[in-house]
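Engineer: Pasting a predicted model and its sequence here:
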Amino acid sequence: MPPTDHHTSFLNRISIRRNQVVSMDVNHEQHLEQLELFQKHVSDRFIQLLPPQSPEPDTDTETVLSISWFRKLLDVYLCCESEFKAVLIIGRDASHFAKPPLDRLLPDHLDRTVKALDICNAVTHGIEVVRHWLRLAQIAVEALEQRPIVEGHVKRAKRALNTLLAAMVVDDKDPNVTGGKLAERMWSISRRGGGGGVAPPPAVNHTRKISVSRSLSSSFSKSWSASKQLQAMSTNLVAPRGGDPTGLSQPVYLMSSVLVFVMWTLVTAVPCQERVGPGAHFQLPRHLVWTNPMILLQEKIGEEWKKKEKRGTAGLLAEVQVIEKVAQSLVEFAEGFEFPVGVEKADEVTAQVTELSDICRKLEVGLGPLQLQVRELFHRMVRSRAEVLDVMDVVGKINTNIPY
C-alpha cells in the first residue's frame, strides 16, 4: 500500500476517535443536566408541601399531616419515582449497573423498597383501624345530635367515645388484645423476585368485632416493628462523596432518601405496630439543595410529635387529632351530665358535635382514596423494582464468561 494510503487511514482513525470523544462529552453533559433538573424538580415538589410561613387571612390553608396533605405527598413520591426511573435507565449504558459504586448502591435501594412494601401493608391496615375509630365517632355524633339531649343519648355517646379513646391508646404488643395467637407475617416479596406472586396490601374484614379490629398486629408477627423497619431502611443511607464514573450515585441516594422520608411520615401519622417518635429518624445532609424542604418538614413533624407526646398511640394524622381532642371534651360533658342541659352548655356541645361531624365527613371521604393511593404506591414499587432487576440480570448475563 502506498505511504499516502497509510497516512489517510491514520487520519481517518483519529477523526473517528475524535467524534467518539465529542459524542461522549455531549452525552455526559446531557446526563449532568438531567441530574440537575431531577434534583430541582424534587426540591420544587417538596417545597409545595411546606406550610405557608405567613398564610393570608381568611384562606383555607392545608394542614400538614392531614389526609389531603398525605395524598399530595404520595403524588410527589410517584412523580419523583417516575423521573428517577427515567434518569436511571433511559439513555444509560446498562453496564454501569455492574460498576462501583452503583453495583452496591442500587441493590441497597431495592432492598429498601422491599422493606417499604411491608410498611405499605402496615399503613393500609392502619387506615382500616382509623375507619373503625370513625364508626365509633359517628355513633357519638348521631346520639348527641338528638334533641332534646337526654340521658340515654348521652350514655350511648359516652360508651362509643370511651371505646374510641381506649382503642387509640391500646398497647399494640399486648397479646391479650387479639384474643389468640397472632398470625405469622407474610413477607411482601422475595429478595430476588421479579414481581411475580406479590401480595397487595391486605383487605380487612369489615364485620370483625371492634375488640379484634383494634389490634394493629393481626397481619403481622409480634416481632415485626415499624420503627425497626425504618431503621433498617436508613442503614447505610449516606450521601455519596464523588468518584462515581457512572454519575448515578447521587440520584440513587436521592430516591432512597425520598422513599425513607415518605415511609417515615406515613408511620408517624397512621397507627402502625411498634413505632417510635421522630427522634429515631434518619439525618439528611443540609448542604444539598433538595434536602432543605424535607428537613423543614422533618422538623415540623418532630415538633408536632413532641407537642402531642404520641409515643405509641394514635399517631399524628390531623383528623384523628381533632377526633381525640373533641372526644375527650365530650366525655367530660357526659360524665357531668345533668338534665335539662343549660342553653350555654347546649350551644357548646352543639359546636363540638358539629366539629366532630365535619371531621367524620372528611375521614369518610378521604380514607378510601388515601388507601387506594397507598396500594398504587405498593404496586408501582413492585413494578419498578422488577424493571430494574431485569436490567441488572441482563447485565449480569452479559458480564458472565461463557465457556466454550
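Structural biologist: That came through fine.

Engineer: C-alpha from now on. contacts and neighbour counts both.
Structural biologist: OK.

Engineer: is it true that residue 284 touches residue 293?
Structural biologist: No. Applying C-alpha atoms under 8 Å, one finds residue 284 not in contact with residue 293, separated by 10.7 Å.

Engineer: Run a quick neighbour tally on residue 68.
Structural biologist: Using other C-alpha atoms under 10 Å, residue 68 is surrounded by 17 other residues.

Engineer: In this structure it contacts residue 366, no?
Structural biologist: Yes. Between residue 68 and residue 366 there is a contact under C-alpha under 8 Å: 7.3 Å.

Engineer: mind checking which helix or strand the closest residue in space to residue 78 that isn't next to it in sequence is in?
Structural biologist: Leaving out its chain neighbours, the residue that sits closest to residue 78 by C-alpha to C-alpha, 6 or more residues apart in numbering is residue 377, at 7.1 Å. With secondary structure defined by DSSP states H and E, residue 377 is part of helix 343-399.

Engineer: try residue 72
Structural biologist: helix 67-89.

Engineer: elements contacting that helix?
Structural biologist: Helices and strands touching helix 67-89, by 3 or more C-alpha pairs under 8 Å, 6 or more residues apart in numbering; DSSP states H and E, are helix 3-47, helix 249-269, helix 343-399.

Engineer: what angle separates it from helix 343-399?
Structural biologist: 10 degrees (axes from the mean of the first three to the mean of the last three C-alpha atoms, to 10 degrees).

Engineer: what's the spacing between helix 67-89 and its chain's center?
Structural biologist: 11 Å (C-alpha atoms, centre = their mean, to the nearest Å).

Engineer: next one: stretch 85-100
Structural biologist: So, by C-alpha atoms, centre = their mean, the centroid of stretch 85-100 is 26 Å from its chain's centroid.

Engineer: Below is an additional structure, to be compared with the one above:
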Amino acid sequence: MWTGGADNQGHFLGRISIRRNQVASMEGEVEDLELFQRKIADRFFDLLPLNKKDTHHSSSIPTSLSISSSASDSPLSVDFDGDFSPFSCSDTLLSIAWIRKLLDAFLCCESEFKAVLLIGREPSQVAKSPLDRLIPDLLDRAVKGLDICNAINHGIDAIKFMLSQAQIVVSALEQRPFTDGQIRRARRALAALQGSIVVDEKENTGKSTERSWSFGKRSSGASSKDRHHAPNFKSLSWMVAKNWSAAKQVQSISSNLTAPRGGESTGLALTVYIMNVVLVFVMWALVAAIPCQDRAGLGTHIPVPKQSNWAHGICGLQEKIAEEWKRKEKKGSPGLMKEVVKIDKLAQSLVDYADNFQYPMEEEKEAEFATQVAELAEICRKMEDGLGPLQLQIRELFHRLVKTRAIILDVLDQAGKSSTPNV
C-alpha cells in the first residue's frame, strides 16, 4: 500500500549538496539514463489491465537508482517515497485502486527524475543548452498541474458527497420490513445524489450536451418536492475559479510537447522530455477519471511517441482511457472512475424502484432490488476505504510539484550566480 505523506526532500537535498561538486562518469551517466527509461516503461506497462507479464519481469524493477561517480568506488543510492507494486488484475482500469497506483508510479518516477537530473552535477550543467529551454517548459507545466490538482481535490470532495448520499440509500433500503418512511428517505438521498450531476450546455450549443459535476449548481432534474435536497457543494479545501476549465488546462500543458531531435534526442534532454510526457499523461488521465470543472472538449489524444520503447505502456493506457472517454461521453458520464460510474448507474435503477414502490413486492423484483442494494453497499465500502488515501496522494502530488520546482529553481539560480563575473 502507498505510504504517502513522508517526503524525504531534506535527505535528498543533503545528498545533492554532498555530490554538487562531483562529476559523474560518462559510462555511469548513460547507464542511469537507460535505467530511468526502463523504469518508466515497466511502471506504466504494469498499469495496463490483464497484464500477462511474468513474475520475474515485474519483480525486477529496482527500488533505488544508482548514480555512478568517478570520485567514489561505491554507488550512491537514492531512496524514493512510495511503495510501488505491480498492477493487480483486481485493480480495474480507472478504479480508485488503479488511480492510486498511477499516482504512486508518477511520484516514484518524479523522484528518480530528480536524481538523474541533479545528483552529481554542477549547477552549470543543468543551466546550459538545450536544458536552459527544456527545463523552464517543464516547470511551467508543473505550475499548471497545480491547478489541476486543485480541481481534482475539489472533485474528490464532491464524490464524497455522492458517497454520503449513497450510504443513506443503503441504510434505508437494507432494513426489513420496508416502511413508507424508509422509501421517502431513500428517495431524498437519491434525488440529492443525482442532483449532483447536471446537464451542462456551456459551449455546447448545437451539440450533444455533456453531464458534468455541478460544483454548487442545483439540479433542475429532481422533482419539485425533493429539489431542496439537491446539493450545494462548498469544498473545504483549495477552491477553483468559476471560469476555470480543466479541458483547456490539459490542452495548455500538452501544447508544444515535441520530442528532441538530432543531438538533443539522447542524454538529459530526452530525460526532461520523458518527464514532460509523463506529467501530461497523468494530468490528462486524472481529469478524465475524476469529475472536475468544465471537461467539455477534453480530447482523447496527447502527443506520445508510440515508436519509443519507454512510451509503450503510456500509449496503451492512453488508447484504453480514450476508448472509455468516447463511449461514456456520449452517454453523459460524470467521470470515468469506475466506482462513480457504478453508483450513477445503480442510482438510476433504484430511483425507478423507489418511485414505483408497492408493498409487498413481487418475489423476483424484491430479489433484484436486494441485489442492487447489496452492490451499492459494496461500492460504498470500496469508496470509503479508498477516497481518503487517494485525496492524500493528490495533496502529496501537489506539494511534490511545488518542492521539485523550488529545488530546480534553486539550482538554476546557483548556476546564474556562478556564471556572473565578480565586479
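Structural biologist: Cool, got the structure. Values in this document were obtained by computation on a predicted structure and should not be read as measured data.

Engineer: before we move on, the earlier item: distance to residue 121 of structure 1 and mean neighbour count for the helices and strands packed on helix 67-89 of structure 1 - can I get that in CSV?
Structural biologist: Shown next, in CSV, are these (distance: least, C-alpha to C-alpha, whole Å; neighbours: other C-alpha atoms under 10 Å):
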stretch, distance to residue 121 of structure 1, mean neighbour count
helix 3-47, 24, 14
helix 249-269, 11, 22
helix 343-399, 8, 16
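
Engineer: Can you lay out those helices as TSV showing distance to residue 140 of structure 1?
Structural biologist: Output for the helices and strands packed on helix 67-89 of structure 1, formatted as TSV (distance: least, C-alpha to C-alpha, whole Å):
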stretch	distance to residue 140 of structure 1
helix 3-47	38
helix 249-269	24
helix 343-399	8
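
Engineer: Which among those helices is found nearest to residue 177 of structure 1?
Structural biologist: For the helices and strands packed on helix 67-89 of structure 1, proximity to residue 177 of structure 1 was assessed by C-alpha to C-alpha; helix 249-269 is nearest, at 21.0 Å.

Engineer: what helices or strands is that closest one leaning on?
Structural biologist: Applying 3+ C-alpha pairs under 8 Å, 6+ apart, we find helix 249-269 of structure 1 packed against helix 3-47, helix 67-89, helix 102-144, helix 226-234.

Engineer: can you put the ones you listed in a markdown table and add distance to residue 384 of structure 1?
Structural biologist: Output for these, formatted as a markdown table (distance: least, C-alpha to C-alpha, whole Å):
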| stretch | distance to residue 384 of structure 1 |
| --- | --- |
| helix 3-47 | 18 |
| helix 67-89 | 8 |
| helix 102-144 | 9 |
| helix 226-234 | 18 |
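
Engineer: wait, which of those helices is closest to residue 393 of structure 1?
Structural biologist: Taking these one by one with C-alpha to C-alpha, helix 102-144 is closest: 11.9 Å.

Engineer: what's near enough to touch the equivalent of residue 77 of structure 1 over in structure 2?
Structural biologist: Residue correspondence, TM-score structural alignment: residue 77 of structure 1 in this structure matches residue 106 in structure 2. Residue 106 of structure 2 is in contact with 278, 279, 282, counting by C-alpha atoms under 8 Å, 6 or more residues apart in numbering.

Engineer: which residues touch the equivalent of the residue nearest to residue 78 of structure 1 over in structure 2?
Structural biologist: Residue 377 of structure 1 maps onto residue 397 in structure 2 when the alignment is built from TM-score structural alignment. By C-alpha under 8 Å, 6+ apart, residue 397 of structure 2 lies in contact with 103, 107, 149.

Engineer: What's the separation between the first one and residue 422 of structure 2?
Structural biologist: With distances taken as C-alpha to C-alpha, to the nearest Å, residue 103 of structure 2 is found 45 Å from residue 422 of structure 2.

Engineer: More neighbours: which of the two?
Structural biologist: Counted by other C-alpha under 10 Å, residue 103 of structure 2 and residue 422 do not tie: residue 103 has more neighbours, with 22 against 6.

Engineer: Hmm, the more buried one is touching residue 392, no?
Structural biologist: No. Residue 103 of structure 2 is not in contact with residue 392 according to C-alpha under 8 Å; the separation is 10.7 Å.

Engineer: tell me, how many neighbours does the closest residue to residue 246 of structure 1 other than its chain neighbours end up with?
Structural biologist: The spatially closest residue to residue 246 of structure 1, leaving aside those adjacent along the chain, is residue 96, at 5.9 Å (C-alpha to C-alpha, 6+ apart). Neighbour count for residue 96 of structure 1, taken as other C-alpha under 10 Å: 17.

Engineer: What lines up with residue 96 of structure 1 in structure 2?
Structural biologist: In structure 2, the residue paired with residue 96 of structure 1 is residue 125, using TM-score structural alignment.
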